[in-house]
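Peer 1: below is the structure, and that's it, no one-letter string:
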């Protein structure tokens, strides 16, 4: 027995040490998981403190400080959820690493919000709710605060469960619900709501059709050509130049209007000049990059990596311009009403308010964005650089056009519509394209029937699998789209009644 006693003590000591190690590991993991929420809370406190320097110590200072914190909370959630649609395709296609995507999106989201977000902010802040219908400034301020808080809570919940939802839907639903609670159905600008609702239907359709057309163009002119590399050298620079012309036109007409004002012909000349300059530069780059490449699709995909990165940056810029309104539009209305003690017919956007939105979106992306980026990039459908480029380019152009007209469309609808457009088009093209069958016949020595047999063996199971992936996710996505507006509206109305009772 004396011989076994030390062994027993040693085993007990080992078990105790193992327990301590496991506890330390668990504590370390838990502390890492708390870093992002902790930094988020610090940003909310910073937004409130920062706003206090601009509003002074008046009677409504507490309301404005609280609204600034809620606006910052909404901005964080926009970055965590909605930005995934911009860079997710690039990450899923492995054209960007997660770290690179986060940095690019943060930079261009902030630039879009600060340079080109004004018109959409104006639409959100006073286009949905008729201020004169609410009348009482206090009720109007509480309605905007309820709208901000309800939409932020809903988007936060959606991010936590891994569902990409439209933050535009959430904030518009919140504004409508609070407006109805404050002054009845007459307070809502229903014609404006009709236009916004119509854009929610049109935007995914336009995004899907545009993405399908771009993919058709790429397949027809590059993929199913005998000399793929030569075709890519000819046509890919044109796609990049088109994207550059669209970006230049948007930036000049929306982001730089306070610096320069161009006539229609001058603007056209600037767009054409940017087209040819970028075409020349990209032509040289593509030719140099393609030297020595094998004539196969795997090599061809590498040529799309840089254009895909550029298009992701463009889409991030457009998203920042369009969706910053969801955070700072109601906040700007609150600040204007609280400071003037009257419901203003025109809302000026203070720079410090716009900065809260821009910084919050970027910070939310960096702290909480990777989860949704992985979902959008990997789990909706299989993407390679060519398909992802089609998605990003078509979604970017759609969002840019909508923001150009000051219409707050859903970038989520547009991007997801583009993804499904690519997927459904590929299904149709695989089964029906005569050009594709002719290409396969040439590739197999003119044996069309043999080529079709090989194609059926190779792709039938893959097509079924891809269909199942899309259709499995479409129910979740549509359910999220349908649920967001009524849930945000109901939650906003409830919060408004609570705020009214407390105040």
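Peer 2: Happy to help now that I have it. Quantities reported herein were computed from a predicted structural model and do not represent experimental measurements. Residues are numbered from 1 along each chain as shown.
Peer 1: could you use CA atoms for every contact and neighbour count after this?
Peer 2: Will do.
Peer 1: contacting residues around the residue most central in space within the chain?
Peer 2: The geometric centre of the chain, computed from its C-alpha atoms, lies nearest to residue 83 (CA atoms, centre = their mean), at 3.3 Å. Residue 83 makes contacts with 105, 316, 319, 365, 369, 373, as judged by CA atoms under 8 Å, 6 or more residues apart in numbering.
Peer 1: can you show me the helices along the stretch 151-300 of the chain?
Peer 2: 167-183, 190-218, 228-250, 264-289, 297-302 (DSSP state H, counting those that start in this stretch).
Peer 1: mind listing what's buried in the shortest one?
Peer 2: Within helix 297-302, the residues that qualify as buried are 300, 301, 302, counting by 16 or more other CA atoms under 10 Å.
Peer 1: tell me the one of the residues you listed nearest residue 100?
Peer 2: Distance to residue 100 across those (CA to CA) is lowest for residue 302, with 17.0 Å.
Peer 1: which residues does the residue nearest to that closest one when sequence neighbours are not counted contact?
Peer 2: The shortest distance from residue 302 to any non-neighbouring residue, by CA to CA, 6 or more residues apart in numbering, is to residue 385 (7.5 Å). Residue 385 makes contacts with 90, 93, 94, 95, 301, 302, 304, 305, 308, as judged by CA under 8 Å, 6+ apart.
Peer 1: alongside the first one, take a look at this:
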């Protein structure tokens, strides 16, 4: 064999190996989603197996096992969809890497669920269905299973299309649909449903306006002053104190209220005390960090980075404490009904049920959370630490404001509304400055009106997709739940 033939053979082998490498890479890329699905099914199976080992051969044990699988599936979807609202802004602002955000959120969500998730949970969510309409134990169990399955399916669909939706509203829709299928339209408390529908508008508007107001304040007092660092030394500790006060109150309302009776007044006193302490501690820390910093916006981003990360962790803790009930509430109700033979509006949560909820949220976050985190943090509008900080602060302040006014709100809608609020404020502010600059230019150098209008800072496609998903969440979950109730009735009753 000549040297030329040998060289040709090696080239052919290299080409074949290259094709195999590309095929292997393509196969691994295509199999990535299947790995997540496989691990999810494994977790659901483990939850069902754990339920089987705990309930054993008790009457109705099969119903509990199936319900545990549905509850685990719902918890996975909460982690995949809802947690993005807390961590997305921090990731978009480059204050956290995706891996860091997932790690912090997984720990915070689990701690919130296990430490402050509550001993008692409302099974018929938000009082939207008359308890007497589901008084029969078997009807109640079937309705709760339908509500769990339908809510999980809807949140799964929303995650797939890239829309962050309210898991609480999904469960509300599921309970409503099952209640209608079981007892007719008269079983639903329509005034309560009207208040929940109003929250579709109230939550994002409040969150957006408050986030925009905070951003306007930071621009006015810190960014657009001659000595930015001197202004930051004054206002960053004050904003940290305000953040601590807001989150102290927020956690007292949304988290600590599960383990102790805390009214709004006591929560405010607790929050203000925490805020004053944290603000005082922040003063020397900010002064030390600001030493030698250049008088530019990049330095301000560094000063806001730690408060932003801390606020994201607190939001995740409060979310775990509050929203774990969406996964384990109906499951706990089913277990109680199987043990006592009757339905109950409020029941105690067994520790193993809470563990399924906490673990499911974390597993769902790790497997599927990055998609929604990236969408909220990077694809709606461009965020930096100051803007993302305004979103996080807005979430806490809006919940407190809504509680004081007695308005029903959704934490998901508030957080995403805050992102939109920051983006639309920047768009308005940039347009205003552009008009002023344009008017001072010679006519030949002015930008056309159409060109200035084209320069949008918020992606309209995401805005429309998310708004549509919010509007259809309750009716879509209700329709799915009614269908699930009819199907489950055929097999379980």
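Peer 2: Ah, there it is. Just so it is clear, the structure is predicted and the values come from calculations on it, not from any experiment.
Peer 1: turn the buried residues of helix 297-302 of the first structure into TSV, columns for distance to residue 20 of the first structure.
Peer 2: TSV is the format used below for these (distance: CA to CA, whole Å):
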residue	distance to residue 20 of the first structure
300	54
301	50
302	49
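Peer 1: which residues sit in contact with the residue lying closest to residue 55 of the second structure once chain neighbours are set aside?
Peer 2: Leaving out its chain neighbours, the residue that sits closest to residue 55 of the second structure by CA to CA, 6+ apart is residue 61, at 5.9 Å. By CA under 8 Å, 6+ apart, the residues touching residue 61 of the second structure are 52, 55, 338.
Peer 1: residue in the first structure paired with the second one?
Peer 2: To tie it back to what came earlier, the one meant is residue 55 of the second structure. Taking TM-score structural alignment, the alignment pairs residue 55 of the second structure with residue 55 from the first structure.
Peer 1: could you pull out the helices for the stretch 401-503 of the first structure?
Peer 2: Going by DSSP H, counting those that start in this stretch, the stretch 401-503 of the first structure shows helices at 411-432, 434-443, 448-502.
Peer 1: scan the second structure for its longest helix.
Peer 2: The longest helix of the second structure (DSSP state H) is helix 3-55.
Peer 1: ok, how many other residues are close to whatever residue of the second structure lines up with residue 216 of the first structure?
Peer 2: Counting by TM-score structural alignment, residue 216 of the first structure lines up with residue 216 in the second structure. Using other CA atoms under 10 Å, residue 216 of the second structure is surrounded by 19 other residues.
Peer 1: same question for residue 293 of the second structure.
Peer 2: Neighbours of residue 293 of the second structure (other CA under 10 Å): 14.
Peer 1: gap between the residue nearest to residue 55 of the second structure and residue 406 of the second structure?
Peer 2: 41 Å (CA to CA, to the nearest Å).
Peer 1: could you do residue 151 of the second structure as well?
Peer 2: According to CA to CA, residue 151 of the second structure and residue 406 of the second structure sit 26 Å apart.
Peer 1: hang on, the earlier thing: could you single out the nearest of the contacts of residue 83 of the first structure to residue 138 of the first structure?
Peer 2: Of those, the one sitting nearest to residue 138 of the first structure (CA to CA) turns out to be residue 319, at 31.7 Å.
Peer 1: following the helix or strand the closest one falls within, which helix or strand shows up next?
Peer 2: Assessed by DSSP states H and E, residue 319 of the first structure sits inside helix 305-323. As assigned by DSSP H and E, the chain's next helix or strand after helix 305-323 of the first structure is helix 325-340.
Peer 1: contacting residues for the residue lying closest to residue 232 of the first structure once chain neighbours are set aside?
Peer 2: Closest residue in space to residue 232 of the first structure, ignoring its immediate chain neighbours: residue 222 at 5.6 Å, by CA to CA, 6+ apart. Taking CA under 8 Å, 6+ apart, we find residue 222 of the first structure in contact with 228, 229, 231, 232, 235.
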